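Trainee: Need a 3D model of the following:
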Amino acid sequence: MTKLLDAARTSFDGEELRRGASRVLLDNWTGASSVPSHTLYPHQWSWDSAFIAIGLRHLSVRRAQLELETLLGAQWADGRIPHIVFNPAVPLGAYFPSPDFWRSSTAGAAAGAPAAPETSGIVQPPVHALAAWLVHEADPQESLRRGFLARMYPKLAAWHRYLTAQRNLGGSGLVTTVHPWEPGMDNSPCWDGPLARISPAAPDTFRRADLDHGAAADRPTDLDYGRYVRLAADYRDSGYADEPGRHAFAVEDPCVNALLIASEHSLARIATAVGADPAVHEERARRLTATLVLRLWHPAYGMFLCRDLVEGDLITERSVSGLIPLIVPGLPDEVTSALRTTLDGPHFRAAETGLVASYAFTGPSFDRTRYWRGPAWFNTAWLIERGLRGYGADKRADQLHSAFLASSGASGFAEYVDPVTGEGHGTRDFAWTAALALDLLARQTRAGSR
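Mentor: As a prediction, this is how the structure comes out:
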């Protein structure tokens, strides 16, 4: 048994944890949105803001609404929500790729990029409708008074149409990601094969600002980064066009598609609340769920796998992405049973460690400290905890819940942690770690009051 599990089984000071998490969110608030980290990530990130809003609603529903409103205020006319919204007050050298690399207002003009603010041109996982619904539920009267859902619904519906139409590059109905940054798991070993096809940008054509604030041993390699830059530059130079067959990196990712399905269910609830027809979202969720199982489920692996559309094959690497579909309602019993077995089995050892590694311990590229190649992340744990509860596994979810809270506080709200010891890595005072800790604490308090 790990020290982390020992700590999770003892009482920790929930009020102290709540104060610490609240401090992080207050410190990371910029006036209209939040930064994930003032040092490493000094702008607004797409799926970060969704997770941040989920926790921020427990401090200020108004700020949680504004978090999402600010993000969707940078939405492109084609419906895409860019993965970064840049703060013009931040110096260009503070983060790379910076606005002058993406050139969204010019290179993205044909795709409907706004004249301002400047953004990136790629996207991140679509957890936004789920976040909007949870923010609404925190104070339905305030939400109604401000017309929050009525303003969010058309924007979120356009976002989902973009993903299911223009990003249906494989023709299956599933969303295709065209850059390793889009699934949010930047340097996952799942991308090693597809990335091997990419000629990296020359090292002297860019400068990695991330190494100013993060240890090189914890971050993606220079070779990987050069390939990321090449793919982003090629997409930019195409005018951010989404066309089948033109992308050197094209992957169907189970996490991205599972979050789209979960958000379609939330969008159906939002549609009902604003007087729109929920049927299109309910039907899309059903269709996507069936396709997810058909296209990405691998019974011998006991989990979902990514599919490389360029080669046409499943990528036989075990990533936490393949466990996230637990958040999807209505999966076949044999699929949910196998996912729970894989979660706690020798590949991920979650029952033993208390955490969920981002990549299988048994994988050939496992690394306990390097970004998405092994370390445990708090957003993926939050999603799996929620998925377990959705399938009635409350006792198992409680164990993950406790380990999450113990590790988040002990690590100083780290960006990610060692999957065995819980030692923090990456930046500290990371906003979504604090936000999701607040959410779990709030749910724990409500459960205790019943």
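Trainee: drop to CA atoms for contacts and neighbour counts, all remaining ones
Mentor: Noted.
Trainee: count of neighbours near the residue nearest to Ala431 when sequence neighbours are not counted?
Mentor: The shortest distance from Ala431 to any non-neighbouring residue, by C-alpha to C-alpha, 6 or more residues apart in numbering, is to Pro36 (4.8 Å). By the measure other C-alpha atoms under 10 Å, the count of residues near Pro36 is 27.
Trainee: Kindly report the same for Leu314.
Mentor: Applying other C-alpha under 10 Å, I find that Leu314 has 19 neighbouring residues.
Trainee: Which secondary structure state does it sit in?
Mentor: strand (DSSP: H, G, I helix; E, B strand; the rest coil).
Trainee: residues in contact with the closest residue to it other than its chain neighbours?
Mentor: Nearest residue to Leu314, sequence neighbours excluded (C-alpha to C-alpha, 6+ apart): Arg307, at 4.2 Å. Contacts of Arg307 were listed using C-alpha atoms under 8 Å, 6 or more residues apart in numbering, and they are Val251, Glu252, Asp253, Arg295, Leu296, Asp313, Leu314, Ile315.
Trainee: Quick check: the last one touching Met303?
Mentor: No: with contacts counted by C-alpha atoms under 8 Å, Ile315 stays clear of Met303, the gap being 11.9 Å.
Trainee: okay, those two: which has more neighbours?
Mentor: Higher neighbour count among Ile315 and Met303: Met303, with 28 against 21, using other C-alpha under 10 Å.
Trainee: tell me the contacts of that one?
Mentor: By C-alpha under 8 Å, 6+ apart, the neighbours of Met303 are Trp297, Arg318, Gly322, Leu323, Val335, Ala338, Leu339, Thr342.
Trainee: Would you verify that the fifth one is located in a helix?
Mentor: Yes: residue assignment for Val335, taken from three-state DSSP, places it within a helix.
Trainee: Pull the number of nearby residues for it.
Mentor: With other C-alpha under 10 Å as criterion, Val335 counts 19.
Trainee: for comparison, sequence B:
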Amino acid sequence: MDKKSFYIFMLISMLLFGCGQHNSKKSKSTSPSKYLVETRGILDFKGVPKDKDDRDMLMFSDQGAWFAYSLPENNTNYGGFSGPFLMTQDNGVWSSPTMVRFAIQDSIGLPIIWDKLGTNSYNSHLEQNYENKTWKVEQQLVFMSSHTCLQRIIISNISDKEITLNSSFQGNLFDIGLKFSKEDGYLKLTTPKSKAVGYVQFLEKGNDLFVRDSSSYVANNQTLLLKPKESTSYLISETFIFPEYSWDKEKQLISKIDFDSVLKIRKTEKEKELSNLIESTKSQFSDKKYARVLAKAQLTLQNNRRNAAGGLMHEGLFPSYHYEWFQGFWSWDSWKHAVGLSYYNIDLAKNQIRAMFDYQSEDGFVLDCIYRDNLIEDNNYRDTKPPLSAWAVAKIYKKDGDIDFVKELYPKLKKYHEWWYKKRDHDKDGLCEYGSTDGTLIAAKWESGMDNAIRFDNSKILKNSEGAYSLNQESVDLNAYLYAEKGYLATLAKALGKTDESSTYRMDAELLKKRIQEQFYDLEDGWFYDSDLKGTTYIKGEGSEGWTALWAGAATQRQAETVKNLMMDPKKFYTKVPFQTMSADHPMFNPLKGYWRGPNWLDQAYFGVKGLRNYGFDQEADMATKQILEGAEGILNSGSPIYENYHPLTGKGLNAKNFSWSAAHIIMLLTKDE
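Mentor: Modelled structure (predicted):
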């Protein structure tokens, strides 16, 4: 949420809840609605961190917050939510096993034994409940904003006797440089490692707070007397806020808030997002199991959302909070995220694109990746990524018709498109190459997005001009993307009334289309390959770049037919998880050790499926979509995360969990009019 949105939200909230008082009785809660109820347990958030670096469990966050929580397992750490996991410092660390834990004892100070303990998660919030014959405790956690989450605890005497108990809140910190202090009756958390400041407020039962030392505290240590069937509640706010935002205004908002109203807002918001997604599903994928997959994809993207802070001037998505080196925004990922987001959160989709163009150079270059804090990680100016930004903007424009957004982005897209021909066309023949700004071969391979693909094994680097280098090969996928970009730029130019520019892009696209068909297609093999600069020698090894021309619509029908036949060959690409990055019968195929030498990346699988649809092979596209989702480990199962990529023969999920572009492309696979 940016500053303007925050203040609007604050004003609306005050109007809605301004007269609301914190009620000691249980308020009537809004039940999950038609689609939201189906998200129960869609991801498994259970776990308690053993130390600050424990990344075994998944974590729940919302609203772009830079902190997240998990659910306690069994009797371990009941009474609180695991964490929070802080993405405000380092590359993400756990602050505590449970920073705010509700502890209760009987009247003589003995721990209470619980007969039943249970946890639930929805896309909107987390819950845990525990009870015995006498007591019932219900806890919920919901994000009020991108800076603050709220926890409510309701304790009920379910017996027929008046009962006394002792209660308190307790918490302690891992050794991460974070320190507790007491300020104006609430906990303050600071660290020299981050500009973000944390605040914990106990809102309903006074400010009885004692900071034992800089890493532990106890609060609201009191004796409660509850009559039969009587309940009482506690409300706690946890805030982690960067200096770009106002703690005073956030604190004012918290003071006026009503938990049930916030929870209702979150439920309504998620129901709307899920409705937009699920009701856009292609008719052939109307089965309930695919609706749950879309809900899982939405929650995956939600957990990776971060609001603007530090060097990130607009909100956007991490590739994965789960992997410590993915705590930033990447250009290629951003374009893909934006298309997936456009189905249900158009504003976030637009901001994801803006976040990368905030760093566009005067010559049009868009850097590879950006981070919030460059003391942790430097932005990567050594390369860019494949040009898919015009695709993303055109898809967003198709969704909402926002011509102002097109006006804003079109000049930037145009400069970026022209940059490729100025800085990445070594022999000036109208076909571009991947390359780097620093003259290194590794950065040039990174620029392809397919870092260690076999087609680059024998590549060499060539200097074009100062700060501009190319590989000594012309890549079919790069030029197919550029062909598609010309079409999308033509569409956007026409929408802006720039008819001459639109016509020029159309004519240039037709010329490039013919070049792609003639230079990169091997008639003997029936496949598209990269070639040398002269266009006389193919760089062979069937890989997913071979169907990019179909995705872009740059192949002839006959060429598409032969590519389709190889794609649907079980010995090659029609594996348990179809359309992986290289043919399964290639001697260098190695999904476990080859990042781009065999795993199935769902973006590449999507390009393959969409390529089939572009040429009328809908039956094959439907078959492949179903096999991808059924073959990939856990995608159709509750609890299991969406992975970075998958083993195409076994279906095993590989590398990072909770991966954004995998989730975005699942949305594209299942929905209409992407």
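Trainee: looking at the alignment, what does Asp373 of the second structure pair up with in the first structure?
Mentor: Using TM-score structural alignment, the partner of Asp373 of the second structure in the first structure is Pro88.
Trainee: doesn't that match fall inside a helix?
Mentor: No: looking at Pro88 of the first structure with three-state DSSP, it is coil, so not inside a helix.
Trainee: Now Val366 of the second structure: closest residue in space that isn't a chain neighbour?
Mentor: Gln360 (4.8 Å).
Trainee: Tell me which residue of the second structure lines up with the residue nearest to Leu314 of the first structure.
Mentor: Per TM-score structural alignment, Arg307 of the first structure is aligned with Ser531.
Trainee: In which helix or strand does that match reside?
Mentor: Ser531 of the second structure belongs to strand 530-532 when assigned by DSSP states H and E.
Trainee: Distance from that strand to the middle of the chain?
Mentor: 34 Å (C-alpha atoms, centre = their mean, to the nearest Å).
Trainee: Over to stretch 131-147 of the first structure?
Mentor: 22 Å.
Trainee: Quick one: end-to-end distance for it.
Mentor: 16 Å (C-alpha to C-alpha, to the nearest Å).
Trainee: One more: stretch 172-190 of the first structure?
Mentor: Stretch 172-190 of the first structure: ends 20 Å apart by C-alpha to C-alpha.
Trainee: Equivalent analysis for stretch 463-478 of the second structure, please.
Mentor: Using C-alpha to C-alpha, the end-to-end distance of stretch 463-478 of the second structure comes out at 19 Å.
Trainee: How about stretch 445-460 of the second structure?
Mentor: Terminal-residue distance, stretch 445-460 of the second structure (C-alpha to C-alpha): 10 Å.
Trainee: cool, and stretch 343-360 of the first structure?
Mentor: Span of stretch 343-360 of the first structure from end to end, C-alpha to C-alpha: 10 Å.
Trainee: Same question for stretch 162-178 of the first structure.
Mentor: Stretch 162-178 of the first structure has an end-to-end distance of 14 Å (C-alpha to C-alpha).
Trainee: Identify the residues contacting it?
Mentor: 78-80, 183, 242-245, 247-253, 256-257, 288, 291-292, 309.
Trainee: how about a cut-off of 7 Å?
Mentor: Here stretch 162-178 of the first structure makes contact (C-alpha atoms under 7 Å, 6 or more residues apart in numbering) with 78-80, 183, 242-244, 247, 249-252, 257, 288, 309.
Trainee: Over to stretch 50-61 of the first structure?
Mentor: 63-64, 67-68, 127-128, 131, 134-135, 138-139, 431-432, 435-436, 438-439.
Trainee: how about that stretch, aligned to which bit of the second structure?
Mentor: Under TM-score structural alignment, the match for stretch 50-61 of the first structure is residues 335-346.
Trainee: start to end distance for the matching stretch?
Mentor: 13 Å.
Trainee: now swap in stretch 272-286 of the second structure and tell me
Mentor: Terminal-residue distance, stretch 272-286 of the second structure (C-alpha to C-alpha): 18 Å.
Trainee: do the same with stretch 157-176 of the first structure
Mentor: Terminal-residue distance, stretch 157-176 of the first structure (C-alpha to C-alpha): 18 Å.
Trainee: swap in stretch 454-467 of the second structure?
Mentor: End to end - C-alpha to C-alpha - stretch 454-467 of the second structure spans 26 Å.
Trainee: Work out the gap between that stretch and the centre of the chain.
Mentor: Put simply, stretch 454-467 of the second structure sits 32 Å off its chain's centre (C-alpha atoms, centre = their mean).
Trainee: now stretch 261-269 of the first structure
Mentor: Using C-alpha atoms, centre = their mean, the offset of stretch 261-269 of the first structure from its chain centre is 16 Å.
Trainee: quick one: that stretch aligns where in the second structure?
Mentor: Aligned by TM-score structural alignment, stretch 261-269 of the first structure falls on residues 483-491 of the second structure.
Trainee: Check the mean deviation of the matching stretch from the first structure.
Mentor: Stretch 483-491 of the second structure differs from its equivalent in the first structure by a mean of 1.2 Å after superposition (mean C-alpha distance after the TM-score superposition for the first structure).
Trainee: Please enumerate the helices of the stretch 151-300 of the second structure.
Mentor: Secondary structure of the stretch 151-300 of the second structure, counting by DSSP state H, counting those that start in this stretch: helices at 247-256, 259-278, 288-303.
Trainee: One more: the stretch 151-300 of the first structure?
Mentor: Using DSSP H, counting those that start in this stretch, the helices of the stretch 151-300 of the first structure run over residues 192-195, 222-237, 254-273, 279-296.
Trainee: Which neighbouring elements make contact with the shortest one?
Mentor: Secondary structure elements in contact with helix 192-195 of the first structure, counted by 3 or more C-alpha pairs under 7 Å, 6 or more residues apart in numbering; DSSP states H and E, are absent; no helix or strand qualifies.
Trainee: mind listing what Leu150 of the second structure touches?
Mentor: So Leu150 of the second structure contacts Leu141, Val142, Phe143, Met144, Ile236, Ser237, Glu238 (C-alpha under 7 Å, 6+ apart).
Trainee: Gln252 of the second structure too?
Mentor: For Gln252 of the second structure, no residue meets the contact criterion (C-alpha under 7 Å, 6+ apart).
Trainee: ok, it to Tyr7 of the second structure distance?
Mentor: Taking C-alpha to C-alpha, one finds Gln252 of the second structure at 11 Å from Tyr7 of the second structure.
Trainee: before we move on, what about Ala624 of the second structure?
Mentor: Going from Ala624 of the second structure to Tyr7 of the second structure by C-alpha to C-alpha gives 47 Å.
Trainee: how many other residues sit next to the aligned partner of Gln519 of the second structure in the first structure?
Mentor: Aligned by TM-score structural alignment, Gln519 of the second structure pairs with Arg295 of the first structure. By other C-alpha under 10 Å, 17 other residues sit near Arg295 of the first structure.
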